[in-house]
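Colleague: For reference, the sequence and a predicted model appear below.
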Amino acid sequence: MASHRRPKQPSRARVTVLTTAAAAAVAISAQAANAAPSEKPSKDEVKAKVDKLYEEAEQATEKYNGAKEKQGKLQKGISTIQDNVARGQEELNELRDGLGSMASAQYRSGGIDPSLQLFLSADPDDYLDKASTLDQLSGQQVEALEDIQDKQRELAQQRAEATEKLKDLASTREELGKKKEEVQGKLAEAQKLLNSLTAAEKAAIAAEEERASRDAGERVDLGESVPASGRAAAAFAAAQSKLGSPYVYGASGPSSFDCSGLTSWAYAQAGVGIPRTSEAQANYGTRIYSQSDLQVGDLVFFFNDLHHVGLYAGNGQIIHAPRTGTVVRYESMGTIGGPFMFGVRV
């Protein structure tokens, strides 16, 4: 007869654990269902974040420009030193050849004792003339040796200087690469935010930028301000000729610009070489701290770290290359996004 056993019942403790876990799972599901979905940032919020990223990108751009300018100067300096070393080596070789010729001439005269040479000479007077020449050659040899030593020291110093500059160049190139990556990272992050917008929102932002540039180009009132000087007038006229040119980080003309690229290019057209970066330009001329004292063509600087610069246009307006996504345009000093620090009269 078959045996019928009663199924083993789960323990009371196990039932309690399972029940508790199931209840927790139900509660979590309920909370997830009832939780408010994450809200998508509005167009204005995205634009504010993008503008902030563009400002940070411009800060990094000025550091990039500084490293790039330093790289150019180092490369030029190294090239000059290397040319000098090459010429110095040629001079050293010539000195050595000259010394070798003197030594060969002495050797060919024979290493005989001078008194014996005089005794054996068929023409004592002729020998005495030659002996005098040999003494003179010996003096020239001493001078040649001193020249060779001086040239060797000079070449060693130049080679050491070139070595140090090459090390500096390597670190500058590394810094340049990092700043470039930082700028590109900021711009990529900004683009990602813009891509999160709808087509209509993107079009609205683009329309706002286009309207701002158009209004700045067509409706700006520059008042009756006069240029600070003839070169300032020429620089301002050059900048005006580039209204509508796109902002591109690291660009200094003639078809695209960043902020300090525009100002340095404009003054170059006036025959004045000013530094490439905004920070360096801030130390180039005479500072003007009162906005009311500014004149057309003065450089104007914004933000505490001076990472933005433009040219004063009159009536509280500047002409500048604002940021990525914009063009060279007029803009009120009160809408730059950072405080006016001072002007510089070149």
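Modeller: The structure has been received and is ready for your questions.

Colleague: For the rest of this, base every contact and every neighbour count on C-alpha atoms.
Modeller: Will do.

Colleague: For the spatially most central residue of the chain, pull up the helix or strand it's in.
Modeller: Compute the mean C-alpha point of the chain, and by CA atoms, centre = their mean the closest residue is Asn65, 2.5 Å away. Following DSSP states H and E, one finds Asn65 within helix 43-108.

Colleague: Give me the contact list for the helix or strand following that helix.
Modeller: Downstream of helix 43-108, the next assigned helix or strand under DSSP H and E is helix 114-120. Here helix 114-120 makes contact (CA atoms under 8 Å, 6 or more residues apart in numbering) with 124, 127-128.

Colleague: same thing with stretch 63-79?
Modeller: Counting by CA under 8 Å, 6+ apart, 162, 165-166, 168-169, 172-173, 175-176, 179-180, 250, 276-277 sit against stretch 63-79.

Colleague: try stretch 257-267
Modeller: Here stretch 257-267 makes contact (CA under 8 Å, 6+ apart) with 62, 231-232, 234-236, 238-239, 245-254, 273-278, 299, 308-311, 320-323, 328.

Colleague: residue ranges of the strands in the stretch 151-300 of the chain, please?
Modeller: Secondary structure of the stretch 151-300 of the chain, counting by DSSP state E, counting those that start in this stretch: strands at 286-288, 299-302.

Colleague: between the ones you listed, which one is nearest to Glu224?
Modeller: strand 299-302 (18.0 Å; CA to CA).

Colleague: also this one, for the comparison:
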Amino acid sequence: MASHRRPARPGIVRAGKAAVLSAAAVAVAASAAVPAGAAPRATPADVRSRVGALYEQAERATEDYDAAQEQESRLRGRLDAVQDELARGQAAVNRMSDALAVVSGAQYRDGGVDPSLALLVSSDPAGYLDRASDLARAEGLQAGRLDRLRDAQRALAQQRAEAGGEIAQLDQVRRRLAARKQAVRDRLERARRLLATLTVAQRDAIGYGAAADGRTAPAGRVPDLPDLPASSDRAAEALAAARSALGLPYLWGGTGPGAFDCSGLMYWSYRHAGVTLPRTSQEQLGAGTHVPLDQARPGDLVVYRDNASHVAMYVGGGEVIHAPYPGARVRYDPVNMMPINAIVRP
């Protein structure tokens, strides 16, 4: 039976096959451009997000490191005091032991005869009784010395135990310091590798390039700050100190004068004003009166994030001075550059 189906048009068939082959070639070429199993290249926005998270983690670890450093310093001071006291106690015990040994030796040489027999053979009983009384007093003195020696030895043992406890605690803090240091280094290295995947222009565009450090003085742009007085003379002095640090590099654990981390800059600036702030941003959160942002004055501390892991100094006009992150320099930035935890007036 004859078929009534219209035969396919050869030209259309050839065109369809060519389109399929062309699409397949594009797919093969695309797969060849990206190695199998390779992760797609991160976009600048992805890098900015991931680097920001790494820097936040590094700052938190840095503040923990700073706190551990402070604890280590206090423990070293306490240990030095305990060891000095231990040395003095040991010297006292040695002197008491030597004195007791001299008295005991003399009494052994002079008092080897039973007192009652000595009285019988004595040609001068009255004189002997006087000497015996002196001997009794000497023995009483020796007994007192012995008691004091025992007390001194007990105190010495307690001091040794205290020194041992301080040493153990110091070792524990030093291990924590090493762990925090490694945590900071790990996160900074990961951030460095991520930023290295971008061009200079891309790093500038996401705020992690050299262009961001143009917000320093005297070489770069200085914000147009209003003539707003500081909250106090001390705050004005601290602000002047912070401004003198503009352009200096970030250094985690740094308290100046040549490099700073965020809380180190605040600590150093207020030391110039005769005020000793706590060392870490978490502690600086409680170092004064909290005020609303709309009442902030130059010299106030601006503490960021829920975990208080970053801190800056308000300069007025919606700007702060701070040590931003590793690789950057002390600079001006907008006060709302990250979530604000509190405004603190020392």
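Modeller: Perfect, thanks for sending it. What you are looking at is a predicted structure, and each value in this text was computed from that prediction instead of being measured.

Colleague: Now the TM-score, please.
Modeller: The TM-score (TM-score structural alignment, normalised by the length of structure 1) is 0.81; 316 aligned residues with a CA RMSD of 2.7 Å.

Colleague: Which one of the contacts of stretch 63-79 of structure 1 sits in the busiest neighbourhood?
Modeller: Of all the contacts of stretch 63-79 of structure 1, the most densely surrounded is Thr277 (27 neighbours; neighbours counted as other CA atoms under 10 Å).

Colleague: contacting residues for that residue?
Modeller: Shown in contact with Thr277 of structure 1 (CA under 8 Å, 6+ apart): 62-63, 65-66, 260-261.

Colleague: The same query, at a cut-off of 6 Å, please.
Modeller: 62, 66, 260 (CA atoms under 6 Å, 6 or more residues apart in numbering).

Colleague: which residue in structure 2 lines up with it?
Modeller: Alignment note (TM-score structural alignment): Thr277 of structure 1 maps to Thr280 of structure 2.

Colleague: Minimum distance to Val226 of structure 1: which of the strands of the stretch 151-300 of structure 1 has it?
Modeller: strand 299-302 (14.3 Å).

Colleague: Tell me the residues of structure 2 aligned with that closest one.
Modeller: With TM-score structural alignment as the criterion, strand 299-302 of structure 1 aligns to 301-304.

Colleague: Kindly provide the distance from Ser229 of structure 1 to Ala266 of structure 1.
Modeller: Remark: distance between Ser229 of structure 1 and Ala266 of structure 1 (CA to CA, to the nearest Å) = 14 Å.

Colleague: Compare these two (neighbour count), which wins?
Modeller: The residue with more neighbours, out of Ser229 of structure 1 and Ala266, is Ala266; 30 against 15, by other CA under 10 Å.

Colleague: how close does the counterpart of the more buried one in structure 2 get to Arg203 of structure 2?
Modeller: Residue pairing (TM-score structural alignment): Ala266 of structure 1 is matched to Ser269 of structure 2. Distance, Ser269 of structure 2 to Arg203 of structure 2, by CA to CA: 30 Å.

Colleague: Leu285 of structure 2 too?
Modeller: According to CA to CA, Leu285 of structure 2 and Arg203 of structure 2 sit 32 Å apart.

Colleague: and these two? which has more neighbours close in?
Modeller: Legend: neighbour count by other CA under 10 Å for Leu285 of structure 2 and Arg203, higher for Leu285 (25 against 20).

Colleague: Can you get me a residue count around the closest residue to the match of Ala266 of structure 1 other than its chain neighbours?
Modeller: Of all residues not flanking Ser269 of structure 2 in the chain, Ala238 sits nearest, at 4.7 Å (CA to CA, 6 or more residues apart in numbering). Other residues near Ala238 of structure 2 come to 28 when the count uses other CA under 10 Å.

Colleague: Correct me if wrong: Ala238 of structure 2 contacts Arg271.
Modeller: No. Ala238 of structure 2 is beyond contact range of Arg271, at 7.6 Å (criterion: CA atoms under 6 Å).

Colleague: contacting residues around stretch 179-189 of structure 2?
Modeller: 54, 58, 61, 65.

Colleague: go again using 7 Å as the cut-off
Modeller: Residues outside stretch 179-189 of structure 2 that contact it (CA atoms under 7 Å, 6 or more residues apart in numbering): 54-55, 58, 61-62, 64-65.

Colleague: Top of those by number of neighbours, please.
Modeller: Neighbours here mean other CA under 10 Å. Within the contacts of stretch 179-189 of structure 2, the largest count is held by Thr62, at 28 neighbours.
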